[in-house]
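Visitor: here are the coordinates; sequence isn't available:
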């Protein structure tokens, strides 16, 4: 019988994950728990000031929110990002210089502090309304001049898809892929809303990191944490469990 894995990523990110699962012979059950909503923002005019020494993004969503005129202003700025998929999107949008691609925010933060000087110019940081805040805090501590722009908000959806509910109720779901701690928290709320919490006891939750797994630990659900915080490693966990 074909494995069924719940994919909770936003619609814009689902296609690639579903394709990767299909390549492993696994059926994806789609049920995003959040969607990215663009927030109104303007880029500062730096014509008479020091140019940006770097632009920082930790998600593809930050790049997706840029208008064509804004992209034209920023393509020549060295981009530092999290994730190979973010780098791929940046290159497709015409960014000339990808300074470095890090596996997670913690690694990116360390690299920024190693590579740049507070005296060399400002840093542009495009991010979400909801975030950990650790990157900005580190820049503050080291005295960097930076501009933080909240370009989008991840908004919680109010329900699971009918397909997901049916798969859970009929015990046909084998696992769940989770990429953020907020997704984990929201998913628990949706399980309660649909009266599905008890039905998830046999389902394995594949988590991108310990932080992602943390909200689920009190539930007693089976948890598997990826060896590295990237999708390739996460899917390797699924494949290993079901070989």
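Guide: Yep, that arrived. These figures come from a predicted structure and were not determined experimentally.
Visitor: use CA for all of it now, contacts and neighbours both
Guide: OK.
Visitor: host element of residue 191?
Guide: helix 181-193 (DSSP states H and E).
Visitor: now for that helix, which elements pack on it?
Guide: helix 210-213 (3 or more Cα pairs under 8 Å, 6 or more residues apart in numbering; DSSP states H and E).
Visitor: could you check how far the residue sitting nearest the centre point of the chain is from residue 104?
Guide: Residue closest to the average C-alpha location in the chain (Cα atoms, centre = their mean): residue 59, at 5.7 Å. Distance check for residue 59 against residue 104: by Cα to Cα, to the nearest Å, it reads 10 Å.
Visitor: let's bring in a second model and compare:
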């Protein structure tokens, strides 16, 4: 079975390693490129905690601060893998919501009470959801800082186009609606819709799957939980 990985680097290579270890053939087609930025924030010690909704946010922040500095802060992460990335970056204390942004909101609200310090949301420029607004509505002060942005790929690689046209790709991993939109945009640009009928689209959320179904009669499956382990389990 050949799996097409669409997430940006370095995550694409990490996912490829996981899949190869499980015996799958893989092709890498990162549909976006991560570009890190340096936003203006308060001094890092002025924050009560940092919240992350992606590993890219962790990578963006950790580029700017030494592990010894981050070790003094508490972090909150949307999922276990993001939490593990935060710990590797230097956060000694990192709480994982092991779920969605809604779960992360509830975890933070239940954990932080009567803090006079604000929270720092290490986010990307292109994002879904409004966790910072929901936290503010719950009475917490939140600074939103964009530590990275994503740039779309201009076209599918020739090898990917050939493999899709010849029906050699069994499954495509889709991690966000934006990634799904980009995939179908580039597939249409390459005029290869006819080669997608046999592809299984494996989606991290129902929102992504609904978009895929809206593009045609495509096979689509949804991960039981919004994390990569659940997504990859759809390949079993």
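Guide: Cool, the structure landed. Model, not experiment: these values are computed from the prediction.
Visitor: quick one: TM-score?
Guide: Once superposed, chain against chain, the TM-score is 0.92 (TM-score structural alignment, normalised by the length of the second structure); 234 aligned residues with a Cα RMSD of 1.8 Å.
Visitor: residue 83 of the first structure matches what in the second structure?
Guide: By TM-score structural alignment, residue 83 of the first structure lines up with residue 79 in the second structure.
Visitor: which residues touch its match?
Guide: By Cα atoms under 8 Å, 6 or more residues apart in numbering, the contact set of residue 79 of the second structure is 53, 96, 97, 98, 99, 100, 227.
Visitor: would you map the strands across the first structure?
Guide: Taking DSSP state E to define them, one finds strands in the first structure at 3-7, 26-30, 34-38, 54-57, 79-82, 98-102, 123-128, 146-156, 175-178, 204-207, 223-225.
Visitor: tell me which of those strands lies nearest to residue 198 of the first structure.
Guide: Of all the strands of the first structure, it is strand 204-207 that lies closest to residue 198 of the first structure, at 13.2 Å by Cα to Cα.
Visitor: where in the second structure does that closest one fall?
Guide: The alignment of strand 204-207 of the first structure onto the second structure (TM-score structural alignment) spans residues 200-203.
Visitor: got the contact list for residue 12 of the second structure?
Guide: Counting by Cα under 8 Å, 6+ apart, residue 12 of the second structure makes contact with 5, 6, 28, 30.
Visitor: what does the last one align to in the first structure?
Guide: Taking TM-score structural alignment for the superposition, residue 30 of the second structure sits opposite residue 32 in the first structure.
Visitor: for the first one, same thing?
Guide: Under the alignment defined by TM-score structural alignment, residue 5 of the second structure is paired with residue 7 of the first structure.
Visitor: now swap in residue 172 of the second structure and tell me
Guide: Residue pairing (TM-score structural alignment): residue 172 of the second structure is matched to residue 176 of the first structure.
Visitor: surely residue 209 of the first structure touches residue 228?
Guide: Yes - between residue 209 of the first structure and residue 228 there is a contact at 7.4 Å, judged by Cα atoms under 8 Å.
Visitor: quick one: which of those two has more around it?
Guide: Legend: neighbour count by other Cα atoms under 10 Å for residue 209 of the first structure and residue 228, higher for residue 209 (20 against 13).
Visitor: ok, that one to residue 229 of the first structure distance?
Guide: Counting by Cα to Cα, the separation of residue 209 of the first structure from residue 229 of the first structure is 6 Å.
Visitor: and residue 38 of the first structure, by the same measure?
Guide: Residue 38 of the first structure is 26 Å from residue 229 of the first structure, by Cα to Cα.
Visitor: repeat for residue 113 of the first structure
Guide: Residue 113 of the first structure is 21 Å from residue 229 of the first structure, where distance means Cα to Cα.
Visitor: among these two, which residue is more densely surrounded?
Guide: For residue 113 of the first structure and residue 229, the more surrounded residue by other Cα under 10 Å is residue 229, and the numbers stand at 18 against 15.
Visitor: sorry, back to before: narrow the contacts of residue 79 of the second structure to just the buried residues.
Guide: The neighbour-count test (16 or more other Cα atoms under 10 Å) applied to these identifies 53, 96, 97, 98, 100, 227 as buried.
Visitor: tabulate those residues (a markdown table), appending distance to residue 219 of the second structure.
Guide: Below are those laid out as a markdown table (distance: Cα to Cα, whole Å):
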| residue | distance to residue 219 of the second structure |
| --- | --- |
| 53 | 28 |
| 96 | 32 |
| 97 | 30 |
| 98 | 27 |
| 100 | 24 |
| 227 | 20 |
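Visitor: thinking again about what came up before, which ones are touching the closest residue to the match of residue 83 of the first structure other than its chain neighbours?
Guide: Closest residue to residue 79 of the second structure apart from its sequence neighbours, by Cα to Cα, 6 or more residues apart in numbering: residue 98 at 4.2 Å. Counting by Cα under 8 Å, 6+ apart, residue 98 of the second structure touches 77, 78, 79, 80.
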